[in-house]
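Asks: what's the 3D shape of this:
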Amino acid sequence: MAVPVENDGDWTDPTGSRSVTGYMPIENYGLIGNMRTSALVAIDGGLDYMCWPEFDSPSVFCRMLGGHFTIGLPNTLNVTTKQQYVLSSNILQTQYLQEDGVLNVVDFFPRPTVKSTAKAEALNGIHPGARRMPADPRTVLKKWLVRRAECIRGDVDVHVEIFPAFNYARDKHETEIIAIEPSGSEASRKVVFKSASLSLEIHATIDCDDSPEELRPKLVFEKKQKPSYLGLGVYAVVHLREGQSVSFVLRDHIPAKDTVNDHITNALLDQAQKDTATYWYTWISQSKYKGRWCEKVNRSLMILKLLTYEPTGAIIAAPTFSLPEAFEGTRNWDYR
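Replies: Below is the predicted model of the structure:
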């Protein structure tokens, strides 16, 4: 059963595309992924569908079940949105254009630039437990979801709402907001969501640049309850001026005592984004097709690659389970 969408009235759906049913038409989504799982991001900034950590894992975000992760602008503004992939990559970019400012949101799952040699070592008779040099960070797949919001003109009030719905919205969860001491030109916030079978954290990094203290972005998460929901979500508003940004990383929650290096910086995220762009560009550059509709052919190839489950090489039939062509319509297919 679908959970009715609560209309917050003051900021959700600046595009008006959800006005009829409360849900976005299926064609108004972009797909991102890391060849382990994937997510659907709507043109209004709603991440409305994601299973974690694998394609066939239970959903964490599913708008029809009440779970979502939304970054957007108030619907009281006259907002125009544009969504496209960064050239030759599976990094998704959504722009919000309105009179007072322009917001750019970049969504991706990181990919390493160099393929891991673990399989090659095994084939060469090297025991998995044998002593070896520390792993090259370029070969390590970071199981992260990264969402980065930057004001590129004027100033904007960015609204963020995060409501996970663990295990197809069957598991209750607890929510904890953790403050982290600011460091130099950056400040961080963390939110931990714990269910019976899975714990995830959102790590927010604010780029304060060199602005005076009074002009630096302020991000304060507040807990929020929705009717008939399985746990508290969080809500925040951050005012960004031109050149300022805030980034969100979703990943598995690891207790502090087990964490070796927990500090996520903008420089680290910049490198992850660069490596991801390099990975996809390097892969699609192998295509020799130069004929008609080359750009569309290459985009189709990249989507098929994105839907490949890397450990086995199998291409999944669909990244979703039974999402309808039209909400409450009859054209449903469950590829699971």
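Asks: going forward, measure contacts and count neighbours with C-alpha atoms only.
Replies: Noted.
Asks: secondary structure element holding the nearest residue to residue 110 once chain neighbours are set aside?
Replies: Leaving aside its sequence neighbours, residue 110 sits nearest to residue 276 (CA to CA, 6 or more residues apart in numbering; 5.4 Å). In this assignment (DSSP states H and E), residue 276 forms part of helix 266-284.
Asks: break down this structure into its helices, ranges please.
Replies: Along the chain, counting by DSSP state H, helices occupy 118-123, 166-169, 266-284, 294-306.
Asks: most tightly surrounded among those helices?
Replies: helix 166-169 (a mean of 22; mean count of other CA atoms under 10 Å).
Asks: report all helices and strands that that helix contacts.
Replies: strand 59-62 (3 or more CA pairs under 8 Å, 6 or more residues apart in numbering; DSSP states H and E).
Asks: for the strand it packs on, packing partners?
Replies: Counting contacts by 3+ CA pairs under 8 Å, 6+ apart, strand 59-62 is packed against strand 46-51, strand 68-72, helix 166-169.
Asks: angle of the second one against strand 46-51?
Replies: Counting by axes from the mean of the first three to the mean of the last three CA atoms, to 10 degrees, strand 68-72 points 150 degrees away from the direction of strand 46-51.
Asks: now tell me what touches strand 68-72 from outside.
Replies: 11-14, 44-49, 61-62, 158-165 (CA atoms under 8 Å, 6 or more residues apart in numbering).
Asks: rerun at 7 Å
Replies: For strand 68-72, contacts defined as CA atoms under 7 Å, 6 or more residues apart in numbering pick out 44-48, 61-62, 158-164.
Asks: rewinding a little: just checking, the residue nearest to residue 110 touches residue 111?
Replies: Yes: under the criterion of CA atoms under 7 Å, residue 276 makes contact with residue 111 at 4.7 Å.
Asks: in the strand ranked longest in the chain, what counts as buried?
Replies: What stands out as the longest strand in the chain, according to DSSP state E, is strand 145-163. Going by neighbour count (16 or more other CA atoms under 10 Å), the buried part of strand 145-163 is 145-153, 155-163.
Asks: ok now the helix holding residue 276, how far from the chain's centre?
Replies: Distance, stretch centre to chain centre, for helix 266-284: 15 Å (CA atoms, centre = their mean, to the nearest Å).
Asks: please give the structure of this sequence too, so both can be compared:
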Amino acid sequence: MRSARRRCETARVVTPIEDYALLSNCRTAALVSREGSIDWLCLPRLDSASTFAALLGDETHGRWVLRPDDPDARATRRYDRDTFVLITRWQSGDAVAEVHDFMPIDPDPGVQIRRTDVVRRIVGIAGEMAFTQRLSIRFDYSRAMPWVRQTGTEAEPQLVAMAGPDALAVRGARLTAVDHEHRGEVRVSAGEVRDLQLVWFPSHRPAPEPLDVDQVLEVTKTWWQSWADRIEHAGPHHEKVVRSLLILRALTNHETGGIAAAATMSLPEQIGGERNWDYRYVWLRDAALTLEALLDHGFLGLADSWREWLLRAVAGDPADLQIMYGLAGERDLTESVLSALPGYAASAPVRVGNGAWGQYQADVVGEVLVTLSAARAAGLKDSEFSWPLERSLLRFAADQIEHPDQGLWEIRGPARMFTHSRVMMWAAFDRGVRAVEQHGLPGPVDTWRELRDRMRDEIDRRGVRDGHFTQHYDTDEVDASLLLLPEVGYCAADDPRMLATVARIEQTLMHDGLLHRYRTQSGVDGLAGEESPFLACSFWLVEQYASTGRRDEAAALMDRLCALTNDVGMLAEEYDPVHRRQLGNIPQAFSHLALVRAADALSDGECTPR
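Replies: Got it, this is the predicted structure:
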């Protein structure tokens, strides 16, 4: 009974997912709520164990709150131009102050980094304002209560916490232990600046020196703004496109080149449900699609970095290819349940790792080869090992050609012949043929051409019923992934089969004007419960509309989708139109790259095949 009561209390006070903003140093990320609480932070890397995990529980699971004493203080927030320096402006009566939250970024990723910092700068604007600081440190997904000691002086207070391999130093204001957390007060007057610093470091090393905040703030802002200024985009929803591309960059590891699918883990697709997954890893598919979005807007250099990451990650026997890896190419992502965390809004289980790493998903090779083909067309030169890598991936695809798979959506039910997966196998062989015919690269082009034609014949015979494409060969159900078929050039957007597919998708998968991935009631995914509309799917529909003359519908749907971003431009995985809230992991690369491509389609007037 006590456990049930606690779950209900947690659900009542939970912070909405869309109330969070992102801080990033392109190595890890923090989520900051509107109320000034950092409720999620994994150190030192995005896929490391958490230090603050109130997001998946409550204040006892780790957080860092900085907000005015006045409970009625009002806040507005924004990023400082095109950066991840978050400025929260607080007003309490006649007093006004700002908190500038950021994670310093090292502009040279080649330097070995032994520290990770979070800075919270308080700037007095008018009058005097008192801020409360509440710090609860819980290492290792809230399983390790640290040993904490005061090591500073009265003039320069410093708190050091450590447990196992992890240590933190917190500086800038005195903190006192109260009920398993540390509390303190900071006052600022107009024109005054106070800096609070948190630094992670390996516990076997001494605490790093304090930062020169003025210097690292300027370096960090300059780095982000310079990157944003290189974005090539002119068209509708420009600000949303720029912020989405910045988010995709923030999810790209500065040192390894690995591109994470999201910054969080186990945020639910259904409140109280079991569809809670860890998305802090590199899905080859998601990374390839992210890279394409970056390529389309002028970032050819990132393609080279990611290709090098790919070479390292998949080195060895092609038969050992995985669909996902750690940020540095780690292979073992075994999924387990964390009993120490009750879950967001009591949505359990909380999972770390992801069991999908062991799945066979037939579309992945196609996604990778389509992206590498686009990079080659954009001017990326082949390295000594890049074309041999692509040839080995094609051999792998040929060896697996008869095998059913788990599909784009990582179905945990039986493997099937998913139509989208089979089309992506067609695309893999098609890009192999193009590499030989258009770029003169060596390879068994006759074999690849035969396999490509074989796949088309099979798909046209078995993946179409009643004039529309199907989710898999043994059903007449449809799936939103079918909207991607024109993108890879399998058919035209106005192919009669595509038009019939869109009509069926609108009929069976659209609710409140937004698309679900597929009908969960069909039982194909092997999971209990429901889910909300998947945002990327609706962006794909924008592209389809734009490509078939339904411009007004495309623009209207795009406007609605862009309005679902939160106040700092972030999207999660799904949106619940009934309760008007975002659901799933945030920020979600899939959602943001789909936004970028939909905006491009509206600008071009058509979906450009990849």
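Asks: on that earlier part again, in the contacts of strand 68-72 of the first structure, find the pair that's most separated.
Replies: The most widely separated members of the contacts of strand 68-72 of the first structure, counting by CA to CA, are 62 and 158 (21.9 Å).
Asks: just to revisit the earlier point, show me what the residue nearest to residue 110 of the first structure aligns to in the second structure.
Replies: Per TM-score structural alignment, the equivalent position to residue 276 of the first structure in the second structure is residue 220.
Asks: before we move on, what about residue 243 of the first structure?
Replies: Residue pairing (TM-score structural alignment): residue 243 of the first structure is matched to residue 191 of the second structure.
Asks: now its match: how far from residue 185 of the second structure?
Replies: 18 Å (CA to CA, to the nearest Å).
Asks: please apply the same query to residue 174 of the second structure.
Replies: Applying CA to CA to residue 174 of the second structure and residue 185 of the second structure gives a distance of 8 Å.
Asks: those two: who's more crowded?
Replies: Taking other CA atoms under 10 Å, residue 174 of the second structure and residue 185 do not tie; residue 174 has more neighbours (21 against 17).
Asks: just give me the match in the first structure for residue 49 of the second structure.
Replies: Match for residue 49 of the second structure (TM-score structural alignment): residue 58.
Asks: ok, residue 65 of the first structure - how many residues close by?
Replies: Close neighbours of residue 65 of the first structure, defined as other CA under 10 Å, add up to 23.
Asks: if I pick residue 23 of the second structure, what's in contact with it?
Replies: Residues near residue 23 of the second structure by CA under 7 Å, 6+ apart: 29-31, 84, 102-103.
Asks: report the outermost residue of the second structure with respect to its centre.
Replies: Note on the second structure: the largest C-alpha distance from the chain mean falls to residue 154, namely 41.7 Å (CA atoms, centre = their mean).
Asks: now it. Nearest residue, chain neighbours left out?
Replies: Nearest to residue 154 of the second structure is residue 174, by CA to CA, 6+ apart, at 7.8 Å.
Asks: what's the counterpart of that neighbour in the first structure?
Replies: Aligned partner of residue 174 of the second structure by TM-score structural alignment: residue 220.
Asks: wait, that match touches residue 236, no?
Replies: Yes: between residue 220 of the first structure and residue 236 a contact is recorded at 5.9 Å, counting by CA under 7 Å.
Asks: OK, contacts around the residue nearest to residue 110 of the first structure?
Replies: Residues in contact with residue 276 of the first structure (CA under 7 Å, 6+ apart) are 110-113.
Asks: list the ones among the residues you listed that the second structure also has?
Replies: Here is what carries over to the second structure from the contacts of residue 276 of the first structure, by both residues aligned by TM-score structural alignment, their matches' CA atoms under 7 Å: 110-111.
Asks: name the nearest of the contacts of residue 276 of the first structure relative to residue 85 of the first structure.
Replies: residue 110 (14.7 Å).
Asks: mind telling me what that closest one corresponds to in the second structure?
Replies: Per TM-score structural alignment, residue 110 of the first structure is aligned with residue 104.
Asks: I'd assumed residue 25 was in contact with its match.
Replies: Yes: look at residue 104 of the second structure against residue 25 with CA under 7 Å: they come within range, at 6.1 Å.
Asks: find the nearest non-adjacent residue to the aligned residue in the first structure for residue 268 of the second structure, please.
Replies: Under the alignment (TM-score structural alignment), residue 268 of the second structure pairs with residue 324 of the first structure. In this structure, residue 324 of the first structure finds its nearest non-sequential neighbour in residue 332, 4.7 Å apart by CA to CA, 6+ apart.
Asks: show me the contacts for residue 249 of the first structure.
Replies: Shown in contact with residue 249 of the first structure (CA under 7 Å, 6+ apart): 144-147, 202-204.
Asks: got the contact list for the residue nearest to residue 194 of the second structure when sequence neighbours are not counted?
Replies: Of all residues not flanking residue 194 of the second structure in the chain, residue 122 sits nearest, at 5.1 Å (CA to CA, 6+ apart). By CA under 7 Å, 6+ apart, residue 122 of the second structure lies in contact with 97-100, 193-195.
Asks: likewise residue 6 of the second structure?
Replies: Contacts of residue 6 of the second structure (CA under 7 Å, 6+ apart): none.
Asks: right, I'll call it a day here.
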